[in-house]
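Asks: Okay, structure incoming, though there's no sequence with it:
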């Protein structure tokens, strides 16, 4: 049996290629909307259009969750905060330099 066949390589190929995610640029408005779909009737505030990278999104989400006293998460390029704390979220976002636009329910 010969060991000439290459089974695994970290030098090249599809294994090592990473796709860079492009960040959707912000138009200056943070869009805030309330959603309940797919959450058994529980309300969640979804914040989109921020134009931040993943690290900055996580830091902002942490600040929002701490200020609201609730849970939440970062999903793709949006922040989800549990509960209906739109007024508190608006204050935090405006203090961070975003203009807030409420969309939907």
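Replies: It's in. Since the structure is predicted, the reported quantities are computational estimates derived from the model, not experimental observations.

Asks: From here on, just use CA atoms for contacts and neighbour counts.
Replies: Fine.

Asks: Please, where are all the strands along the chain?
Replies: Taking DSSP state E, the strands of the chain run over residues 29-35, 44-48, 72-75, 78-82, 99-102.

Asks: Quick one: list the elements packing against the first one.
Replies: Counting contacts by 3 or more CA pairs under 8 Å, 6 or more residues apart in numbering; DSSP states H and E, strand 29-35 packs against strand 44-48, strand 99-102.

Asks: As CSV, the strands of the chain with mean neighbour count and distance to residue 93 would be great.
Replies: Formatted as CSV, these follow (neighbours: other CA atoms under 10 Å; distance: least, CA to CA, whole Å):
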stretch, mean neighbour count, distance to residue 93
strand 29-35, 20, 8
strand 44-48, 21, 10
strand 72-75, 16, 15
strand 78-82, 22, 12
strand 99-102, 15, 7
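
Asks: Format those as TSV; extra columns: distance to residue 54.
Replies: Formatted as TSV, these follow (distance: least, CA to CA, whole Å):
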stretch	distance to residue 54
strand 29-35	16
strand 44-48	13
strand 72-75	8
strand 78-82	10
strand 99-102	20
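
Asks: this is the comparison structure:
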């Protein structure tokens, strides 16, 4: 009798991605479930605004460590608070429009020090 998943990945026993041993025989340390995050009170965010070539203003948040912060979640929070679009480019957060005071208030509420 032939098995239903014979020859597929579901037929094989699970193996460790790091050492390629069977999961039951693996001795690798368990990966950390929580990523490393820096305390916002120890960081300073620099705010500024730029006028782009098409005459539109863009608010920038610079100076935050991409590895020590969840910048995509922070961008999402700031976009919601400012009711505008935005993106993460070259290690900085860019929001469409002049929203420096709203961004300053939100970052201060989170615990960041703000400059600019």
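Replies: Good, I have the coordinates. Just so you know, these numbers come straight off a predicted model, no measurement behind them.

Asks: Got a TM-score for the pair?
Replies: For these two chains in superposition, a TM-score of 0.65 is obtained (TM-score structural alignment, normalised by the length of the first structure); 76 aligned residues with a CA RMSD of 2.1 Å.

Asks: now the helices and strands packed on strand 29-35 of the first structure in JSON lines, with distance to residue 32 of the first structure?
Replies: Formatted as JSON lines, these follow (distance: least, CA to CA, whole Å):
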{"stretch": "strand 44-48", "distance to residue 32 of the first structure": "5"}
{"stretch": "strand 99-102", "distance to residue 32 of the first structure": "5"}
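
Asks: Could you say which one of those strands comes nearest to residue 74 of the first structure?
Replies: Among these, the nearest to residue 74 of the first structure by CA to CA is strand 44-48 (9.6 Å).

Asks: now the closest one against strand 29-35, angle please.
Replies: In terms of direction (axes from the mean of the first three to the mean of the last three CA atoms, to 10 degrees), strand 44-48 of the first structure departs from strand 29-35 by 160 degrees.

Asks: Give me the number of neighbouring residues for residue 38 of the first structure.
Replies: Number of residues near residue 38 of the first structure (other CA atoms under 10 Å) recorded here: 7.

Asks: which residues touch it?
Replies: With contact set as CA atoms under 8 Å, 6 or more residues apart in numbering, residue 38 of the first structure has no partners.

Asks: same deal with residue 93 of the second structure?
Replies: When contacts are counted by CA under 8 Å, 6+ apart, residue 93 of the second structure touches 60, 61, 62, 71, 75, 86, 87.

Asks: Report the spatially nearest residue to whatever residue of the first structure lines up with it, omitting neighbours in sequence.
Replies: Alignment note (TM-score structural alignment): residue 93 of the second structure maps to residue 79 of the first structure. Nearest non-adjacent residue to residue 79 of the first structure, counting by CA to CA, 6 or more residues apart in numbering: residue 47, 5.1 Å away.

Asks: which residues touch the alignment partner in the second structure of that neighbour?
Replies: Residue pairing (TM-score structural alignment): residue 47 of the first structure is matched to residue 61 of the second structure. For residue 61 of the second structure, the contact set (CA under 8 Å, 6+ apart) comprises 45, 46, 47, 48, 92, 93, 94.

Asks: And for residue 82 of the first structure?
Replies: With contacts defined as CA under 8 Å, 6+ apart, residue 82 of the first structure is in contact with 43, 44, 45, 70, 71, 72.

Asks: Assess the claim that the fourth one and residue 83 are in contact.
Replies: Yes: when contacts are counted by CA atoms under 8 Å, residue 70 of the first structure is listed as touching residue 83 (7.2 Å).
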